[in-house]
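Asks: Here is my input, please return the structure:
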Amino acid sequence: MSPGDEHDGYGGSGQTRTRLPEGNTGDVHGGPRRPARGSRSLLMGVGVVVLLVAAIAFANRGGDPSDPPASSGTPGKSATAPTGTRPVPHANGTVPTGHAHDEQGAQSAAANFAAALGSPDMYQKGPREALVRAVYAPEVVDARVADLDKAYGDKTLLGRMGLQEDGTAPQGLTFVARTIPVGAKVESYTPERATVSVWHSYLFGLAGEESKNPVSEAWYTKTYELLWTGGDWKIVDVRQKDGPVPVGRDQRASSAQDMADAVEQFGGFTYAR
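Replies: Below you'll find the predicted structure:
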């Protein structure tokens, strides 16, 4: 019985029907017996299912690159939500490339850059330079390579982190450095320049039984000044501030081995909207 039919009564009359002995097809009141209204309920149920399937298919469609962007009247235009636009099609090493030349593409680029610049590659000279050259604009990249070499290549700093001089983890330990974007917001936008803030959590530390710097979590907001150049968004400048920081739940911390296994088994994402 479908919702709405439970109070209709049998045949819609509100009366109780009595099944007569076999062979008598009449009604207790002498008239022909009317069929139950199950067909109406069935049609209504089928209609709801068809509409539900269609809605799910539309929400999960891959979209076509030529599809027009969502109208300005779409609720939650600036919220982090799926739009149907396909993810970025290419990569420069480990960094996605080919972001859309619009606000959505700028947000995707900023989130992808946040994930890349928060990876273990930043602590090793060769991978760091390749990564920085992939995400920074040509006019600033040489200066950024030099600045970041000084910051991330400091042997004293690496030692305090528990890393070796080449930026790798000691034997038996797993180096964890992973940025997890939670959301992105366009602060300002023109076709040539965009300012996008990315709110994210950051996992950092060494996983292993002998670790003196266990993996911990922190929360930041990074604001990226982006320039459209060479057919993609590139970074001109980055600013960072703490938080917003959520209240931690009363959860028991996982073992060092569980954390190391998780980092090795669960890959990162390409962030696109």
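Asks: From here on, just use CA atoms for contacts and neighbour counts.
Replies: Noted.
Asks: Now do the strands in the stretch 101-250 of the chain.
Replies: 174-189, 193-207, 216-229, 232-242 (DSSP state E, counting those that start in this stretch).
Asks: closest one to Gly268 among those?
Replies: Taking C-alpha to C-alpha, strand 174-189 is the member of the strands of the stretch 101-250 of the chain nearest to Gly268, at 8.2 Å.
Asks: by contact count, what packs against the closest one?
Replies: helix 103-117, strand 193-207, helix 256-265 (3 or more C-alpha pairs under 8 Å, 6 or more residues apart in numbering; DSSP states H and E).
Asks: Of the strands of the stretch 101-250 of the chain, which is nearest Arg144?
Replies: Distance to Arg144, taken as C-alpha to C-alpha, is lowest for strand 232-242 among these, at 9.4 Å.
Asks: Give me the buried positions along that closest one.
Replies: By 16 or more other C-alpha atoms under 10 Å, the buried positions in strand 232-242 come out as 232-236.
Asks: ditto for stretch 87-94
Replies: Buried residues in stretch 87-94, defined by neighbour count with 16+ other C-alpha under 10 Å: 87-88.
Asks: One more sequence to fold, the one below, so I can look at both together:
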Amino acid sequence: MSLGDDGYGQEPGRPGGDYDEPAGYDRHLTRTRLPEGEADPYGPNRRPRGGGRGGGLSSRHLITVVGVVVLLIAAIAFANRGGGSSSDDSDTSGGKASAQPTAPTGVKPVTGKDGATGIASGFAHTEQGAQSAASNYAVALGGDGMFKTDTRHAIVDSVHTPDAAPALQTALDKAYSADFFKNVGLNTDGSAPKGLTFVSRTVPVGTKATAYSDDEATVAVWCTGLVGLAGQGSTKPVTQTWFTMTQKLRWVGNDWKIASSDQKQGPAPVSGDVPAAGAEEITNAVNGYGGFTYAR
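Replies: Sure thing, here's the model as predicted:
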């Protein structure tokens, strides 16, 4: 399963964080309760429905392809951004959000998982279950697993509806080309150069359902993420990003699956005064801390 000069976003998009943890990492289920306000200034804009049926891809398939292919735009922007620190991007808006504590919900997290990918499955047929699914899928679609053909195919098939996945697979296979990998700083097969570690990891910060019915749900997932090459001599250091992924989910085969998705940059907080870590420290952290599977 959002990059401009400093982040993943539809303007541009994001290739995501650790959406599919590498084999060997322990998976954990984290339960968080997200504030549910009435009107949210950060709510995703409603997208108009596509027009009539014509030749080529259906509007539903086209939206899905655009929604996930936009993840690549971030990596392209990242590739074109040379070494050094990114530009300052402070937000001077004066609105204040009311602070609310986070707490576990009363619903037990899912225990099932997809056998091919390890992505959580079997989400509750409720609004909360849809939010949990969207969080897990955001992690999966933004991970470094998307940069490898076999794991990318497994991830896309696992989290999307059967009618959306095939067209998306074709589009992504073309997008993840040798030239694309080269521009990102990777080898032509998508692997990291010797001595460097490629980082693409996403951490959901919060979710909200903007629409819900028995068979469909629209969920926005606010995320932060890491992307870059860690290691001595890297010209594309690991940077933090902020983006919001909006997923339209459908209840298919007794689980929530993505029918279409979209991303936009932000909202991003003001950066703190935490000193940036050195290349070795970042590499050790990335290799030493496995990614998480999230369940609301």
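Asks: coming back round to it: between the buried residues of strand 232-242 of structure 1, which is nearest Ala218 of structure 1?
Replies: Nearest to Ala218 of structure 1 among those is Ile235, at 23.1 Å by C-alpha to C-alpha.
Asks: so the closest one makes contact with Glu225?
Replies: Yes. With contact defined as C-alpha atoms under 8 Å, Ile235 of structure 1 counts as touching Glu225 (5.9 Å).
Asks: re the thing from before, just the helices and strands packed on strand 174-189 of structure 1: most buried one?
Replies: Mean neighbours per residue, mean count of other C-alpha atoms under 10 Å, is largest over these for helix 103-117, with a mean of 25.
Asks: Let me know how buried Pro138 of structure 1 is, in neighbour terms.
Replies: Neighbourhood size, Pro138 of structure 1 [other C-alpha atoms under 10 Å]: 15.
Asks: and it, what pairs with it in structure 2?
Replies: Taking TM-score structural alignment, the alignment pairs Pro138 of structure 1 with Pro162 from structure 2.
Asks: show me the contacts for its match.
Replies: Counting by C-alpha atoms under 8 Å, 6 or more residues apart in numbering, Pro162 of structure 2 makes contact with nothing.
Asks: do Val156 of structure 2 as well
Replies: So Val156 of structure 2 contacts 141, 165, 168-169 (C-alpha under 8 Å, 6+ apart).
Asks: Nearest to Val221 of structure 2 among the residues you listed?
Replies: The closest of those to Val221 of structure 2 turns out to be Leu141 (C-alpha to C-alpha; 12.4 Å).
Asks: From what I see, that closest one and Ala154 are in contact.
Replies: No. With contact defined as C-alpha under 8 Å, Leu141 of structure 2 does not count as touching Ala154 (10.9 Å).
Asks: so where is the longest helix belonging to structure 1 in structure 2?
Replies: When structure 1 is parsed with DSSP state H, its longest helix is helix 38-59. Per TM-score structural alignment, helix 38-59 of structure 1 has no counterpart in structure 2.
Asks: tell me what that helix is packed against?
Replies: By 3+ C-alpha pairs under 8 Å, 6+ apart, helix 38-59 of structure 1 packs against no helix or strand.
Asks: For that helix, list every residue counted as buried.
Replies: Buried, per 16+ other C-alpha under 10 Å, within helix 38-59 of structure 1: nothing.
Asks: Tell me which helix or strand comes right after that helix.
Replies: Per DSSP states H and E, helix 38-59 of structure 1 leads on to strand 90-92 as the next helix or strand towards the C-terminus.
Asks: can you list contacts of that following strand?
Replies: 96-98, 134.
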